[in-house]
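In: Let me see the structure of the following:
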Amino acid sequence: MSFDKEKMLQLCNDWSKNTLMRTLEIEYIDAGEGFLTAKMPVNSRVHQPMGLLHGGASVALAESVGSAASMMFVNSEKQEVRGIEISANHLRSKREGIIYGTARIIHKGRSIHLWEIKITDENDKLISLCKLTNMILPRR
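Out: You can find the predicted model right below:
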């Protein structure tokens, strides 16, 4: 079975309707074998009080893209994805513009997926480095 990039991106963006991803204006923009990329605008909606990108917004982007990426490897009619642990190192601040989250698979087991998510800006500068563990469960 071949990977259909456009179908995957459409599916991810459709799943986002009426969710936090839509509130944060997260849009899935690129996918391939073992990776998924989304973008999110940085503006006052995702700032902390000092006018900088809130670390929680970066983590929300990371978990959103990493969880959606696990869906590339499961049968969505029979399985569900749950994020069970996430860690983040915030390395650079950002006031405005666009950030990109790219999830790359580190470990793909039957019940656990481990992802590295790099959050970068328009100039490919690393903003945050995250690690996400997803559990794969039977659909209820």
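In: contacts, neighbours, all on C-alpha from now
Out: Fine.
In: where do the helices sit along this structure?
Out: According to DSSP state H, the chain carries its helices in the segments 5-15, 20-23, 55-70.
In: Nearest to residue 31, out of those?
Out: Residue 31 lies closest to helix 5-15 among the helices of the chain, at 5.6 Å (CA to CA).
In: List the contacts of that closest one.
Out: By CA atoms under 8 Å, 6 or more residues apart in numbering, the list of residues contacting helix 5-15 from outside reads 27-32, 68, 72.
In: hmm, back to that, need the winner for burial among the helices of the chain.
Out: Comparing those by mean neighbour count (mean count of other CA atoms under 10 Å), helix 55-70 ranks first with a mean of 24.
In: and that one, what other elements does it pack with?
Out: Contacting helix 55-70 under the criterion 3 or more CA pairs under 8 Å, 6 or more residues apart in numbering; DSSP states H and E are the following elements: strand 35-42, strand 79-90, strand 97-108, strand 112-121, strand 126-138.
In: for comparison, sequence B:
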Amino acid sequence: MFYSTIYETFSCARNRMNRESRNAVEHVLDYIHTHYTEPLNLEKLAGLAGMDIKKFAYAFHKYAGVYPIDYLIQHRMSRARVLLATSSAAVKNIAESIGYGDAHYFSRLFKKYTGCNPSEFRTRNGNNPPLIE
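Out: Presented below is the predicted three-dimensional model:
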């Protein structure tokens, strides 16, 4: 009986913590989707969730399947793919519009995440926008 009561108490506390963590992570995801063009770092995102960095990174990874900064980069790359396929804006301007001040750094990241550089992507996918993830 005693162990059953202890187990029930810890289960309730864990479920409450998970619900709170889930809500905090969902709040940060919404924030990323609307503020991805701004400079964001792990410290700022953890602060938005009201957690320390380690706990936030763990909760985010558990919820989203990737770490927060990787999610941010993936979201930015998704937006870049759409912009490259649907506009004739310069790569430098697209990089700046999604939060990267350095077009060379953006091009390296883009190649890492898509397998081709922005110009190649535009040539292959112009007027054929990818679905937004």
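In: Overlay them and tell me the TM-score.
Out: Overlay of the two chains. TM-score (TM-score structural alignment, normalised by the length of structure 2): 0.33; 70 aligned residues with a CA RMSD of 4.5 Å.
In: how about a markdown table for the helices and strands packed on helix 55-70 of structure 1, with mean neighbour count added?
Out: Below are the helices and strands packed on helix 55-70 of structure 1 laid out as a markdown table (neighbours: other CA atoms under 10 Å):
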| stretch | mean neighbour count |
| --- | --- |
| strand 35-42 | 23 |
| strand 79-90 | 16 |
| strand 97-108 | 20 |
| strand 112-121 | 24 |
| strand 126-138 | 20 |
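In: Can I get those strands in JSON lines including distance to residue 15 of structure 1?
Out: Listed next are these as JSON lines, based on distance: least, CA to CA, whole Å:
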{"stretch": "strand 35-42", "distance to residue 15 of structure 1": "13"}
{"stretch": "strand 79-90", "distance to residue 15 of structure 1": "13"}
{"stretch": "strand 97-108", "distance to residue 15 of structure 1": "17"}
{"stretch": "strand 112-121", "distance to residue 15 of structure 1": "20"}
{"stretch": "strand 126-138", "distance to residue 15 of structure 1": "17"}
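In: Distance to residue 116 of structure 1 added to the helices of structure 1, as TSV?
Out: Below are those laid out as TSV (distance: least, CA to CA, whole Å):
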stretch	distance to residue 116 of structure 1
helix 5-15	18
helix 20-23	19
helix 55-70	8
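In: contacts for stretch 98-110 of structure 1?
Out: Against stretch 98-110 of structure 1 from outside (CA under 8 Å, 6+ apart): 34-42, 61-62, 65-66, 69, 113-122, 136.
In: one more time with 6 Å, if that's ok
Out: Stretch 98-110 of structure 1 is contacted from outside by 34-42, 66, 113-121, using CA atoms under 6 Å, 6 or more residues apart in numbering.
In: Could you pick out the longest helix of structure 2?
Out: helix 2-35.
In: helix or strand right after that helix?
Out: Using DSSP states H and E, the helix or strand that follows helix 2-35 of structure 2 towards the C-terminus is helix 42-49.
In: That following helix versus helix 2-35: what angle between them?
Out: Interaxial angle of helix 42-49 of structure 2 relative to helix 2-35 (axes from the mean of the first three to the mean of the last three CA atoms, to 10 degrees): 120 degrees.
In: and the next helix or strand along the chain from helix 42-49 of structure 2, which residues are buried?
Out: Downstream of helix 42-49 of structure 2, the first helix or strand assigned by DSSP H and E is helix 53-64. By neighbour count on 16 or more other CA atoms under 10 Å, the buried set for helix 53-64 of structure 2 is 53, 56-57, 59-61.
In: and the helix or strand just after helix 53-64 of structure 2, how far from the chain's centre?
Out: Next along the chain after helix 53-64 of structure 2, taking DSSP H and E as the criterion, comes helix 68-86. The chain centre lies 9 Å from the centre of helix 68-86 of structure 2; the measure is CA atoms, centre = their mean, to the nearest Å.
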